[in-house]
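Novice: After the sequence you'll find the predicted model.
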Amino acid sequence: MNANESIHYLLRLLLFKWLCDVFEEEAETIEKKTDNHELAWNTPNSHQFFIPENARWEKLINCSDIGNELNLAFRDVEAYNPRLEGIFTSFDFENKHNFLGYRDGNEALRELIIEFSRLNLHNNNLAEPGLLGRISDSLIKIFVAETWKDGGAFCTPQSVTELLVRLLDIQEGMSVCDPTCGTGGFLIACANYVRNKTEESNDVLLYGQERGLNIWVIAKINLLLHGIFDFDIRLGDTIRDPKLAQKDKLMLFDRVIADPPFNPKNWGYENADFDYYSRFRYGIPPKNSADFAFIQHILATLKETGKAGVIVPFGVLFRSGKEGLIRQRIVKDDLIEAVIGLPANLLYFTGIPIAILIFNRKKVEERKNKILFIDASNQYQKKHKQNYLRSKDIKHIIACYQNFTNEEEYAKVVAIEELAANDYMLNINRYVLPSNLENKIIDIETELTKLNELEAKRALAENDMNKYLRQLGVNV
């Protein structure tokens, strides 16, 4: 099986085996302390996750019709544990296992369960508390590697995730939302960041939304295997149908962190004029570009003291037309605190360079009507075919953002008046000049000649291509 198929078995069965083993571990401890078998094994309130008798692991191994029995067992497990809703019942084990490619799919599924039976996943038997989370990360990494070419833009690399989480400096007790949460990596990193700061608690309110059913399930499993049980991730299209709402109003958050899809098709342009939540107060983005739709949704869900960090393609910084007007209005409202340029080839699904926009609804006095531009595009390490940010690169960006001062060839604080003079363009190299370009005299005439030569070569290549297409019978 390929990773896109196998992950649906592996993650669900790994989670279920762990839930069964922890339930058993808890039950044995309760019975030993209380000498009350009924309380230990058959009282739902005694357990964080209750496994009914018909769904316990040892009962399933010897079933004759294992696919059907799994479906029935999982239905009962979710009925007792609302936090698990949709994780197991969204997958049909009775029919789906035909993809295993065996003559007898039932037997193949049984063999897989027997393999899982070899694992003792009692908490006291794990080498370290985060072991299952690391396993989950590994499986998802394989899954992403095999599926990103098919549009799998739902997982942000660890170095970029770490940078964004640290930039937002999430505190204990805050509410954090990822409106395009993918496999849940940002939310896990936020919880771990708070846990590391407090050395014990990961007391942070985690919310998310994901439009793809399979990815939504993976996100929920991923958080559970990382030992995070209090979260609210909802299924649906964030722009067309925002689910994180209460009493007909969008929920507001202390922090929003996001890596939205770059310009997805059919983002909801046709309904934007009638948006129920009035999210597009700065303007309706163009039909073929959803970047500012996500940005405006994020701004609409920030508390008055809230901050957001969003990964965007460079085009967001300079595109004109409707997007230019939206950008101008956001800048005038003094909502952007920093624009950080990152290297190309950091993300899994595209090789283009990216930027981080930091939005802040309550800037400190010395940062008002100013934006910090950071050019970190040349600070990275290459590993295999992928670039990544080193620890020193992340520390440099964080220190520069916290200091909010100029740094030669790296960072510059720019007043909004200067931005206005540049048509509110946020191109980083308008303000931070790389060292290899500083004081360099550009011969405009020579550069135009080069451009004309390239255009001529392109025209010849296009003529040749059209000639070959006509020979093949294609009308061009």
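Specialist: Okay, I see it. Because the structure is a prediction, the values reported are computed rather than measured.
Novice: Please count neighbours and contacts with C-alpha atoms only from this point.
Specialist: Fine.
Novice: which stretches of the stretch 151-300 of the chain form strands?
Specialist: With DSSP state E, counting those that start in this stretch, the ranges of strands along the stretch 151-300 of the chain come out as 175-178, 205-210, 231-235, 245-246, 249-250, 253-258.
Novice: Output these in TSV; the columns should cover distance to residue 369.
Specialist: What follows is the strands of the stretch 151-300 of the chain, written out as TSV (distance: least, CA to CA, whole Å):
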stretch	distance to residue 369
strand 175-178	26
strand 205-210	31
strand 231-235	35
strand 245-246	31
strand 249-250	27
strand 253-258	21
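Novice: got CSV for these, with distance to residue 405 and mean neighbour count too?
Specialist: Compiled in CSV, the strands of the stretch 151-300 of the chain are given as follows (distance: least, CA to CA, whole Å; neighbours: other CA atoms under 10 Å):
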stretch, distance to residue 405, mean neighbour count
strand 175-178, 28, 26
strand 205-210, 32, 24
strand 231-235, 37, 18
strand 245-246, 38, 10
strand 249-250, 35, 14
strand 253-258, 24, 25
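Novice: So for the biggest helix by length in the chain, what gets flagged as buried?
Specialist: Assignment by DSSP state H gives helix 3-34 as the longest helix of the chain. Neighbour counts over helix 3-34 (16 or more other CA atoms under 10 Å) mark 3, 7-24, 26-27, 30 as buried.
Novice: One more: stretch 378-386?
Specialist: Within stretch 378-386, the residues that count as buried by 16+ other CA under 10 Å are 379-380.
Novice: circling back: and after the longest helix of the chain, which helix or strand comes next?
Specialist: helix 37-42 (DSSP states H and E).
Novice: want to compare, so here's the second one:
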Amino acid sequence: MKEIIRCFKLEAQMEHMAKKDVLLDVLEKFTSPNINLTPEEQEDPDGHRLPALTNLGMGYVFEELIRKFNEDNNEEAGEHFTPREVIELMVHLVFEPIRDSMASTLSIYDPACGSGGMLTEAQNFIKDPEKNIRPNADIHLYGREINDETYAICKSDMMIKNNDPGNIRPDSTLAKDVFSDVRFDFMLSNPPYGKSWASDQRHIKDGSDVTDARFRVSLPDYWGEVDVVDAVPRSSDGQLLFLMDMIHKMKTVATKDDGSQSQGSRIASVHNGSSLFTGDAGSGESNIRRHIIENDMLEAVIQLPNNLFYNTGITTYIWLLSNNKTGKRKGKVQLIDASGLYRKLRKNLGNKNCEFAPEHIRTITDHYLALTEALPETKADDSAIASKVFENRDFGYYKVNIERPDRRMAQFTPERVETLRFEKALREPMAWMHAREKS
């Protein structure tokens, strides 16, 4: 609790507000009989009913405050909060395919956990008696968060919900691997995209050499020779580093004594288009994509509607990864275009002007589970979902430089070239003499 109070800077805030003579006004707002911030139903002084504020309601209050905070401080796109319905879609995609084979003890990790929304929603989804996924499971939540205040919120939430707050760690995920000896069953994240990781480079690289094992991979070259190569993107965008951190923490698939296999790990991560398209062959981004696809870990990429997030209107995607694909998914990648599935909000929330309805989440999940191919009947049908399945090799290519002699140089024999050099030197006698003296 002392750490949480220190991260919130509560003592300094109260002292500052007291000096400005506004502390009493703020406290009176929170204790006003005309609002109800408790989980029990109450009445105001006029006898009007004040409904209870549920956990979900408090979550929406927090979302609105975070949205306003981001707008006022010009936070970068995707840096803070993930809409609740996007998290709901992610947990459906991660847990439903293996709902009948999940272990009784599970671990869930988020390397950019923020206020802990993905972790707690994942836990609620698994333990919900109505969904009957694994209501009696023993679930351990882990996370990293660099922002002090959101870290304190997440840690507070863990304490309130009887989770272990010691599994939430502060500071940069990229700079130090504090969970280096832990492997997780499930990982969900919305890492910051378009955000520089230059301040973490000294922890990852020594000069031009990558020293962190999380960001080095083994890949074959054109002739099949396997070599260890760097898997770091350009310094202006570190989102793929968070994905590599999660891949490094996947559980290995092992055969048990009874002949069955352990489930390995499953990952859902939100990215913008940069992770898909940035980086030429041989670049760090390309090496990361090669490592994922050539090791048959990429199950699906789902395109989301624009303007779905609070502080960005750009196109976003959910990547689904697994190191233990089912038989029908082996060697395949499913691309789903769900950009036309949304319903409009009555009032915009920052950049967010639409949301997923429950039926949209169900439609996307069903297409993913069935591994079906579907195309709109007409090109004008923007609201229809599109799905297509590709082979892993469809995404691969080599970049080859082909060199050939210039025909114009064919007339210049070595003797002719030497003569030309001499003639040029005669035209510049001082330069030629100076060159001869130096030689």
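Specialist: That came in fine, so what should we check first? The model shown is predicted, which means the values in this text are computed figures rather than measured ones.
Novice: ok so, going back, any idea how far the longest helix of the first structure is from the chain center?
Specialist: 26 Å (CA atoms, centre = their mean, to the nearest Å).
Novice: what range in the second structure matches that helix?
Specialist: Alignment note (TM-score structural alignment): helix 3-34 of the first structure is unmatched in the second structure.
Novice: Taking helix 3-34 as reference, get the angle to the helix or strand hosting residue 135 of the first structure.
Specialist: Taking DSSP H and E as the criterion, residue 135 of the first structure maps to helix 131-147. Angle between the axes of helix 131-147 of the first structure and helix 3-34 is 170 degrees (criterion: axes from the mean of the first three to the mean of the last three CA atoms, to 10 degrees).
Novice: Show me what helix 131-147 of the first structure is packed up against.
Specialist: helix 3-34, helix 213-225 (3 or more CA pairs under 8 Å, 6 or more residues apart in numbering; DSSP states H and E).
Novice: Tell me which residues of it come out buried.
Specialist: Using 16+ other CA under 10 Å as the test for burial, helix 131-147 of the first structure gives 132-133, 135-137, 139-140, 143-144, 147.
Novice: all strands for the stretch 301-439 of the second structure, in order.
Specialist: Using DSSP E, counting those that start in this stretch, the strands of the stretch 301-439 of the second structure run over 316-322, 332-337, 343-349, 352-355, 386-391.
Novice: before we move on, the earlier item: how about the helices and strands packed on helix 131-147 of the first structure in TSV, adding distance to residue 284 of the first structure?
Specialist: Listed next are these as TSV, based on distance: least, CA to CA, whole Å:
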stretch	distance to residue 284 of the first structure
helix 3-34	36
helix 213-225	28
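Novice: The ones you listed: which one's closest to residue 96 of the first structure?
Specialist: Minimum separation from residue 96 of the first structure across these (CA to CA) falls at helix 3-34, 9.4 Å.
Novice: Identify the residue of the second structure aligned to residue 358 of the first structure.
Specialist: Residue 358 of the first structure maps onto residue 320 of the second structure when the alignment is built from TM-score structural alignment.
Novice: Next, count neighbours for the residue nearest to its match when sequence neighbours are not counted.
Specialist: Ranked by CA to CA, 6 or more residues apart in numbering and with sequence neighbours excluded, the top spatial neighbour of residue 320 of the second structure is residue 268, at 4.7 Å. By other CA atoms under 10 Å, 26 other residues sit near residue 268 of the second structure.
Novice: just residue 27 of the second structure next, same as before
Specialist: 10.
Novice: what does residue 374 of the second structure give?
Specialist: Neighbours around residue 374 of the second structure, by other CA under 10 Å: 15.
Novice: And it, what's its match in the first structure?
Specialist: In the first structure, residue 374 of the second structure lands on residue 407 (TM-score structural alignment).
Novice: same deal with residue 279 of the second structure?
Specialist: Under the alignment (TM-score structural alignment), residue 279 of the second structure pairs with residue 320 in the first structure.
Novice: what's the spacing between its match and residue 403 of the first structure?
Specialist: Distance, residue 320 of the first structure to residue 403 of the first structure, by CA to CA, to the nearest Å: 31 Å.
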